[in-house]
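Engineer: I'd like to go over a predicted model; first the sequence, then the structure.
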Amino acid sequence: MGAAPGGSYLGPLMTVTMLFFMWGFITCMNDILIPKLQQVFTLQNWQAMLIQTAFFGAYFIVSLLYFIFSVTKGDPILKIGYKNGIIVGLMVTALGCLLFLPAADLHSYGLFLGALFVLASGITVLQITANPYVSILGPPESSSSRMNLTQALNSFGTTIAPIIGGYLIFDQVTNDTTNADSVKMPYIGLAVTLLIIAVIIKLAPLPRLTGDGTAVVAGSGALKHRHLVLGIICIFMYVGGEVAVGSMIINYLKLPQIAGLDESEAKHFLSFYWGGAMIGRFFGAVALAQFRNKALKYVIMAVIALVTFVTVYALYDLDQALIILGLIVVNFVVLLLGRFIPNRTVGLYATAVIVLLLIGTFAQGGLAMWAVIGIGLFNSIMFPTIFDLAIKGLGAHTSQGSSLLVMAIVGGAIIPPLQGAVADVTGDVQFSFIVPMLCYLYIVFYGFAGYRTRVNNSASIR
C-alpha cells in the first residue's frame, strides 16, 4: 500500500471528507423533496417514496454493473485509480443536480426521478471509491475510527440539509404548491459546489492505494467471504431502515396525536434526527480510536456532549437542549455496554433502535416524537462500522467487496416505499414503523454473530 506524501495520511483524509459531507447533504435533501413534490404533484405516500426508489435504485444498478465489470474484466477502480474514480463521481453527480432545472420547467415528476437517478449514480461511484479508500488510508486497527469520523462529516451534511433545504424550498415560497421552481436554486448551487470540489481533488496529491499492493484479476473472489455476504444484507437492512424513518418523520410529526406540526416546523426536528447521527459518529470515532490514555476518550466525548447542549440551547430552547442531552447520555451508556468493541456496539445500538421504534409506534405526544428523533443517535456508527467489518480481510478484493456493499444501499429504494404502502393500506403512519423495526432485528444478528470472518470456510476469528 502506498504512502501518502510526506508519510502522513492526514491531508488526504481531510480532502476526502469533503465528499462525505456533500453526499450526506444531497441525500438528506430527498427528505425535503418528498413533501414538496408530494404537494406539487398530489402524490400518495407510496408514490412520493419513489423519490427514494429512484435515488437508491441507482446504487443497486450502478454497483451491479461495476461488479459485473470487475468479475469479467478486473476491478475498474484499480485500472483508473481512486482519484479519477472520485472525479468521475463528482461530475456525474453535478450533472444530475443540473437536470432538476428542466424537470421543474417541464413540470415532470418522471424527469425529477430521472434526475435523481443520475445524481445518485454519481454518488454511487463516490461511495465505491471513497469508503474503502478511507478504510485503508492508515493503520488497520483504527479503520473503524476513521470510517466513523468521515461519516460524522457525512452526518453534518444531513444535519444542515433540512434547515438550509427547507428554508430555500419551503420558507422562500408563499403557499404556492402548483410548481417546483423553488428546487432550482438549491440544486444549481450543489452542482457548482461539486464541480469546484472536483477541481480540488484533481489538484490534491492523493496517494494511490490498492489495499495490499496486489492487482485484482477477473472473478468474484469477494463473495467467498461469508462475513461480506452477511454484511451486504446488513447494509441493505440498515440503509432501508434509516432512510424509511427519515423519510417519514415530517409526515409523522404532522400527526395530531404526535406533534401536529407543519412542514416548516417539522424540518427542524428532522435536522435533530440527522444531527443525532452526526454526534453519535463523533462519539464512535473517539470511542473506537486507539488512545493510550482511555480517560482522554471520556473527556473528549464529554466536550462533544457539552458543545451539543450549548448549541441546541442557543438555537432553540432549554427544554429541547435537556432532552437532547438526555438522549446523548443514554447513547453513551449503551456505548459503554458495548465496551468500545465495534461489532458488539452495532448489536446493542440496533437493539436500542428497536426499543425506540416500539415507543414511536405505540406511544403518543412528546415521548413518541423524541423516541423517533432519538433513533438518529443510535443509527450513527452503524453504516461505517458495518461497512468496515464487512470488508475486513478482503485484501485485493476490497474494492469489489465495496461495490457489493454499495449495491446493498438499494435497501433505501425498497424499504421506504414498503413503509409508505403499509401507511396507505392501514391508514396509520405510526404502525408503518413496524417495517424498519424488522430491518434492525437483522442488524442485531449481524452485530453479535454475522460479522465473524471465516478463513478457508472453517476457521473463525474475531
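Structural biologist: Everything's here; your move. Residues are numbered from 1 along each chain as shown.
Engineer: C-alpha from now on. contacts and neighbour counts both.
Structural biologist: Will do.
Engineer: Quick check: buried residues in the host helix or strand of Met185?
Structural biologist: Per DSSP states H and E: Met185 is located in helix 184-203. Neighbour-count burial for helix 184-203, with 16 or more other C-alpha atoms under 10 Å as criterion, is recorded at Lys184, Pro186, Tyr187, Ile188, Leu190, Ala191, Leu194, Leu195, Ile197, Ala198, Ile201.
Engineer: here comes the other one, which I'd like you to weigh against the first:
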Amino acid sequence: MWGFITVINNTLLPHLRSVFDLNYTQTTLIESVWFIAYAVASMPSAFLIERVGYKRAIIIGLSVMALGALGMVPAARLPSFEITLIALFVIACGIALLQVAANPYVAVIGPPESSESRLTLVQAFNSMGTFFAPYFGGYLILSRTVSGTTLEGTAVSAQQRLADAQATQLPYVLVAVVLAVIALVFSRAKLPALGSATGRANAEQRQALSLWQHRNLVFGVPAIFIYLIAEIGVANLFISFVSQPHIGNMTHAAAANYLVLLWGGMMVGRFAGAVLMKRFAAERVLAAYAGAALLVMIGAATLQGPAAMWALILVGLCHSIMFPTIFALGIKGLGPLTEEGSGLLITAIAGGALVVVQGWLADRVGLQNSFWLTVACEVYVLWYALSGARPTHALPPETAP
C-alpha cells in the first residue's frame, strides 16, 4: 500500500503542474516536500517504536497516512496548493514511520544470512502496489481531466484547470478507506515479537558501541540518499519526458500506461533479485544491477525517440533491488543498534527531496540532459556495491540480529 500511494504521485505531479500552472522546478518541489517528511519523521519514528513496539507503530503509521489522504479532499475542492503540500507531507510522515518499523522488522525476523533476500522479496510486493498505481492514477486522475488528455504544451484555461482539480478527490478517499481497513487488520493480527538482541542497547552498552564504526552503515546512508535522487527523478519526470515531441509525442494519460512498465520492471527485478541472492552474494547482485542502470541511463540521456523511452523504462528493472539491498547491507552486524541504524537509513530517503535539483536542471539545460544527474547517482551505488558495503566492527553472530 505504501508503494501504491507513493507512485500515485507520479501521475499526480503532471496533473498538479497543469492545475497550478507550475514549471519543472515548482513541480518537483512538491515531491521534495514529500521527502522532507522522511528527514523530519524518521528519527522520531525510531524512538516511538522503542516506546510502543513495531505492531503499534505500524498501526499508527497507517492511520496517519489515511488522515493525510483525506486532507487531499479539501485541497482539491478549494483548490489549494498549500493544503495539497500539507496533506502530502502528512501522508509521507506516516510512510516514514512504516519504513522505520517494517524494514528492520523484516530484516531481523529471520536468519541473518538471508536478510537481503527476505527484504528484497517483501519489497517486491511493495512493487506490486507501484505497478497498479499508474493504472489507478491514470484512469481516475489523468483520463478524467482536460490537461491529462491533451498533448504536452496545449493551452488549458483557468476554468478547465479548476474543473481538473476536482479529479483527485475520489482516488484519495478510496485510498483513505483502504488504509483504515488495513490498520484495523493489523490491530487484530498477531505479529511475532523480536528477540531481546534487537532491542536498543542500554546506557552502559551504548557507551561501548558506535554506529560510526560500521563502514557499511556510514557509506550506506549516502547510498540510500543518492539512490533516491535517481529513483524519484526518473519516476516523477517520466510522464513529462515520454510526452515530449522528440521522444514519445503522446498525452500524459497515454504516457501513464508506459509508467506501468517502469514499475512493473521494478517488481520483476525484485522477485528475480530475491532468488539470485540465495545463490550469489548480495553485493555482487547489487553491483550487476547498478552497472546495468548506469548503461541504460546513459542511453536515456543521449538517445532520441522510442529508444530513449525504452531505456528509461528499463531503469526500473535495474533500480529494483537497490533500496532493500542497500538497506539490508547497511544494518548488517549492528545488533542492538539496529533501530538507530534503521532510523538513519530511512532518514536518508530524504534524498528524494533533491529531485528539485533535477527539476531546476530540466528548466535550464533541458529535461533529457537533466538525466545526467541520475547517471552520476548510479556511479556511487556501483561503488558502494563493489567497496563501500564491506562491513567493519560487525557484532559477533550470537549478538547480532
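Structural biologist: Good, I have the coordinates. Keep in mind the model is a prediction, meaning the values are calculated, not measured.
Engineer: To which secondary structure element is Met248 of structure 1 assigned?
Structural biologist: Using DSSP H and E, Met248 of structure 1 maps to helix 226-253.
Engineer: Show where that helix falls in structure 2, residue numbers please.
Structural biologist: Taking TM-score structural alignment as the measure, structure 2 aligns residues 215-242 with helix 226-253 of structure 1.
Engineer: average distance between that stretch and structure 1?
Structural biologist: On the superposed models, the aligned residues of structure 1 are on average 0.7 Å from stretch 215-242 of structure 2, with distances taken as mean C-alpha distance after the TM-score superposition for structure 1.
Engineer: List the buried residues in the helix or strand harbouring Pro417 of structure 1.
Structural biologist: Per DSSP H and E: Pro417 of structure 1 is located in helix 411-426. Using 16+ other C-alpha under 10 Å as the burial criterion, the residues of helix 411-426 of structure 1 that qualify are 411-423.
Engineer: likewise stretch 366-374 of structure 1?
Structural biologist: When burial is assessed from 16+ other C-alpha under 10 Å, stretch 366-374 of structure 1 yields the following buried residues: Ala368, Met369, Trp370, Ala371, Val372, Ile373, Gly374.
Engineer: thinking again about what came up before, the buried residues of helix 411-426 of structure 1 into TSV, with extra columns for distance to Ile354 of structure 1?
Structural biologist: Supplementary listing: those in TSV, determined by distance: C-alpha to C-alpha, whole Å:
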residue	distance to Ile354 of structure 1
Gly411	18
Gly412	18
Ala413	21
Ile414	20
Ile415	16
Pro416	17
Pro417	20
Leu418	18
Gln419	16
Gly420	19
Ala421	21
Val422	18
Ala423	19
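Engineer: Check the buried residues of stretch 366-374 of structure 1 against Ile323 of structure 1 and report the nearest one.
Structural biologist: When the buried residues of stretch 366-374 of structure 1 are compared for distance to Ile323 of structure 1, the smallest value, 8.1 Å, is given by Trp370; criterion: C-alpha to C-alpha.
Engineer: Contact partners for the equivalent of the closest one over in structure 2?
Structural biologist: Here Trp370 of structure 1 is matched to Trp310 in structure 2, going by TM-score structural alignment. Shown in contact with Trp310 of structure 2 (C-alpha atoms under 8 Å, 6 or more residues apart in numbering): Ala300.
Engineer: Relative to structure 1, and after superposing, what's the average distance for the helix or strand that contains Trp310 of structure 2?
Structural biologist: Trp310 of structure 2 is part of helix 305-319 when elements are defined by DSSP H and E. Between helix 305-319 of structure 2 and its aligned stretch in structure 1, the superposed structures give an average distance of 0.7 Å (mean C-alpha distance after the TM-score superposition for structure 1).
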